[in-house]
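>>> Here is my input; please provide its structure:
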Amino acid sequence: MSAPEEASPVEEALPFFVYGTLRSGGRNHAVHLAGRCAEIRPAVLEGAALHAGPGFPYAVPDPTPGRRIVGELITVRPGAYAGALATLDELEECRADGTGLYVRRRLAVWTAAGEQREAWVYLAGPAAEARLRARPALIASGDWADR
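A predicted model of the protein is given here:
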């Protein structure tokens, strides 16, 4: 996993790496992303562990060899990008000061075709990460579908 980069005030239109309810077929995908997607590709986030939260997943950085999260790389249509970004930040309770339920970071992910791409990834926020490190709820496969 590459070093996290804070989201800047002027947001770059990167694809989103989604790994839980925002994946195609998930309840939040249907509500927040359906009709906005230009492309959906299988992808993985290396160097992170997937944990089950109450009703939804959390990604937590984890240097354990082989640790990865299975998900999708979603490219949003340009005209829908600003609205999708705002909607997803609100859904994930992502706050500009980094204290939200999730934090959005620019990270490298790998597509199923072996291509490395930069994407926005929602990681567990500070309080959720601390809770999960103290009492892990690891999904060993890294795939939310296996919970």
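
>>> contacts and neighbour counts: CA atoms only from here.
Fine.

>>> for the protein, what spans make up the helices?
27-32, 81-91, 126-134 (DSSP state H).

>>> this one next, for a side-by-side:
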Amino acid sequence: MSLPFFVYGTLRPGEHNHGLFLRGRTQTEEPGRLAGAVLYDGPGYPYAVEEAGGGPVYGELVTARPEAYDELLTALDRLEEYIPGDPRNLYERVVREVTREADGAAVRAWVYVAAPAVAVRLRARGKLIEQWPS
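Sure thing, here's the model as predicted:
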């Protein structure tokens, strides 16, 4: 399933992982927002934590160049230390609707959200990150 990616932390333009992972691999990058989630300052990285009625979390909707898609998906999974089904994951890669800022269209995208155990810890004692649209 070749979906765009919604990025909200170190992969956003101007952040250190943008150039390392996305430069040269993307077809488009456009502002978007994810409803039903809030952003926490987690250990080392920001985490989107799903929360009914929360958000939105602002970020970019990134569409990979078709020839770079598989390589980018693998690289992002590695960056987020995501292994399907692994209970030790810090993030889970899930499909969610993201709203494109330019026209308000809902787009299905891959989003890395806090894994359940991480989300519980962040809700209990994490620090929320206040966000504003770019």
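
>>> TM-score for this pair?
Laid over one another, the chains give 0.92 as their TM-score (TM-score structural alignment, normalised by the length of the second structure), with 132 aligned residues with a C-alpha RMSD of 1.6 Å.

>>> which residue in the second structure lines up with residue 21 of the first structure?
Per TM-score structural alignment, the equivalent position to residue 21 of the first structure in the second structure is residue 10.

>>> neighbours around the nearest residue to that match once chain neighbours are set aside, how many?
Leaving aside its sequence neighbours, residue 10 of the second structure sits nearest to residue 17 (C-alpha to C-alpha, 6 or more residues apart in numbering; 5.3 Å). By the criterion of other C-alpha atoms under 10 Å, residue 17 of the second structure has 15 neighbours.

>>> so residue 17 of the second structure makes contact with residue 11?
Yes: under the criterion of C-alpha atoms under 8 Å, residue 17 of the second structure makes contact with residue 11 at 4.9 Å.

>>> what's the counterpart of residue 81 of the first structure in the second structure?
Residue 81 of the first structure maps onto residue 69 in the second structure, by TM-score structural alignment.

>>> ok so, going back, ok, the match of residue 21 of the first structure - contacts?
16, 17, 18, 45, 46 (C-alpha atoms under 8 Å, 6 or more residues apart in numbering).

>>> Tell me the spacing between it and residue 46 of the second structure.
8 Å (C-alpha to C-alpha, to the nearest Å).

>>> what does residue 35 of the second structure give?
Distance, residue 35 of the second structure to residue 46 of the second structure, using C-alpha to C-alpha: 16 Å.

>>> And for residue 44 of the first structure, nearest residue in space, chain neighbours not counted?
Distances taken as C-alpha to C-alpha, 6+ apart put residue 70 closest to residue 44 of the first structure, at 4.6 Å, once the chain neighbours are dropped.

>>> which residue lines up with that neighbour in the second structure?
Matched to the second structure by TM-score structural alignment, residue 70 of the first structure sits across from residue 58.

>>> OK, contacts around its match?
So residue 58 of the second structure contacts 8, 31, 32, 33, 34, 131, 132, 133, 134 (C-alpha under 8 Å, 6+ apart).

>>> Now stretch 28-43 of the first structure: buried residues?
By 16 or more other C-alpha atoms under 10 Å, the buried positions in stretch 28-43 of the first structure come out as 28, 29, 32, 33, 36, 37, 40, 42, 43.

>>> ok, for the fourth one, nearest residue in space, not its chain neighbours?
Among residues not flanking residue 33 of the first structure along the chain, residue 84 sits closest, at 7.0 Å (C-alpha to C-alpha, 6+ apart).
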